[in-house]
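**Q** Okay, sequence plus prediction incoming.
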Amino acid sequence: MSKTPERSDNPSREELGVFRRGRARALQALYAWDLRSNEDLAQVAVRVWDDLAVSAEERKFANHLMRKVISDMKKLDAEISELSTNWRIERIGVIERSVLRLGAAELSQGGTPPKVAIQEAVRLAERFGSARSARFVNGILDAFARQIGAI
């Protein structure tokens, strides 16, 4: 299992904030990219982040997560589709799909405690989606974590 970039076993409050903001930045870029998937994700991320105050540490963590999503997208999408009964990945809302990809990628890499990865994804779904989105994301990621043996 690979650890996330420069992640200690007992991160400080400041480091946790960097990870939380990094996840949000990754989600924002993945969302924008999903709307225009014919563009390069790195270019989309730069454009999205130019309007925000994104630190170097946040960019590094966000880029790490985005690379994981992109490299495993077909596998992640297949597993998400399988777990979301009667919902093909294309039918899932863009925010929810982006959060699910991000959360599943973080769970599958193993560097973040599973409950933390799920909780952070649910928090993103609440912030950028709705309470209903959060419940959907929680259910799918909990099932995903069980399927891969993370919990």
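**A** Okay, I see it.

**Q** Only C-alpha atoms from now on, for both contacts and neighbour counts.
**A** OK.

**Q** Report the spatially nearest residue to Leu35, omitting neighbours in sequence.
**A** Sequence neighbours aside, Val94 is the residue nearest to Leu35 in space, at 7.7 Å (criterion: CA to CA, 6 or more residues apart in numbering).

**Q** Identify the residues contacting that neighbour.
**A** By CA atoms under 8 Å, 6 or more residues apart in numbering, Val94 lies in contact with 31, 34-35.

**Q** Is it possible to mark the buried ones in those residues?
**A** Listed as buried from the contacts of Val94 are 31, 34; burial here means 16 or more other CA atoms under 10 Å.

**Q** one more structure, for comparison:
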Amino acid sequence: MSSQKGPPKGKPPASGGRPRTGARVAAVQALFQSEQAGENPESVIAEFVRHRLGPNAAEDSYGEGRIPEVDAKLFARIVRTAAAQIESLDETIGKSLAKDWPLEKLDPVLRALLRAAAAEFATPKDPPARVVINEYLDIANGFFLGDEPRFANGVLDALARAYRADEFAPVPSAPAPRG
């Protein structure tokens, strides 16, 4: 899986004026950068806050990689949760993949996206799981041209059900009115 539009340091998917979406895009990029460069997640968070996030982000080599509208607290929470729980998140993600397709075989951006989503699923239930799925699916469509978004959709659904099964429990139907 590698029909990626470009590395996350390029132009990120647009957040469309939605700060929470901007936070998720930035979290995927930060997790990618942390893994690829072997950088400490706290250092990456600080770098992003200083150089890439918000309307006043420093003009530097990132240029187009800036994300003007972002919920910085959500961004930091996603990255910190993913970093702190990476082993358990990866284990859960791995259970959602085909046995012959281990996590290490995934495109690194897709891996970062799944880790960010899993970190959100593993935290309190706001927003609802279906919202998290839709947000990361939009992000996947921004980063990839090929089959990755469809693949991500299946894995995101499996992760949501693993972490928040109660949100997917069937709703008991009301008894039929007697007439």
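**A** Looks like it arrived, so ask away. None of these values were measured; they are calculated from a predicted model.

**Q** Drop the TM-score for these two in here.
**A** Here the superposed chains carry a TM-score of 0.80, computed using TM-score structural alignment, normalised by the length of structure 1; 135 aligned residues with a CA RMSD of 2.0 Å.

**Q** which one among the contacts of Val94 of structure 1 gets closest to Asp142 of structure 1?
**A** Nearest to Asp142 of structure 1 among those, counting by CA to CA, is Tyr31 at 21.8 Å.

**Q** Do I have it right that the closest one meets Ser98?
**A** Yes - if you go by CA atoms under 8 Å, Tyr31 of structure 1 and Ser98 touch, sitting 5.9 Å apart.

**Q** Common neighbours of those two, please.
**A** Joint contacts of Tyr31 of structure 1 and Ser98 (CA under 8 Å, 6+ apart) do not exist.

**Q** Contacts only, for the nearest residue to Ser34 of structure 2 once chain neighbours are set aside.
**A** What sits nearest to Ser34 of structure 2 in space, not counting adjacent residues and going by CA to CA, 6+ apart, is Pro41, at 5.8 Å. By CA under 8 Å, 6+ apart, the contact set of Pro41 of structure 2 is 30-31, 34, 79-80, 83.

**Q** and what of Ala140 of structure 2?
**A** Neighbours of Ala140 of structure 2 in contact, by CA under 8 Å, 6+ apart: 110, 113, 148-149, 152.

**Q** Helices along structure 2, start to end?
**A** 19-37, 41-51, 72-84, 86-95, 108-121, 129-143, 148-163 (DSSP state H).

**Q** Glu167 of structure 2 contacts Ala129, correct?
**A** Yes - counting by CA under 8 Å, Glu167 of structure 2 touches Ala129, with 7.2 Å between them.

**Q** where's Glu120 of structure 1 relative to Glu82 of structure 1, distance?
**A** Remark: distance between Glu120 of structure 1 and Glu82 of structure 1 (CA to CA, to the nearest Å) = 22 Å.

**Q** residue closest to the middle of structure 1?
**A** Leu102 (1.8 Å; CA atoms, centre = their mean).

**Q** Just tell me what it corresponds to in structure 2.
**A** Aligned counterpart of Leu102 of structure 1 in structure 2: Ala116 (TM-score structural alignment).

**Q** now do Leu83 of structure 1
**A** Checking TM-score structural alignment: Leu83 of structure 1 goes with Ser96.

**Q** ok, that match - contacts?
**A** 155, 158-159.

**Q** which one of those residues has the most neighbours?
**A** For those, the largest neighbour count, defined by other CA atoms under 10 Å, is 25 neighbours, found at Leu159.

**Q** contacting residues for that one?
**A** 92-93, 96, 118, 121.

**Q** what about structure 1, which of these hold up?
**A** Here is what carries over to structure 1 from the contacts of Leu159 of structure 2, by both residues aligned by TM-score structural alignment, their matches' CA atoms under 8 Å: 92-93, 96, 118.
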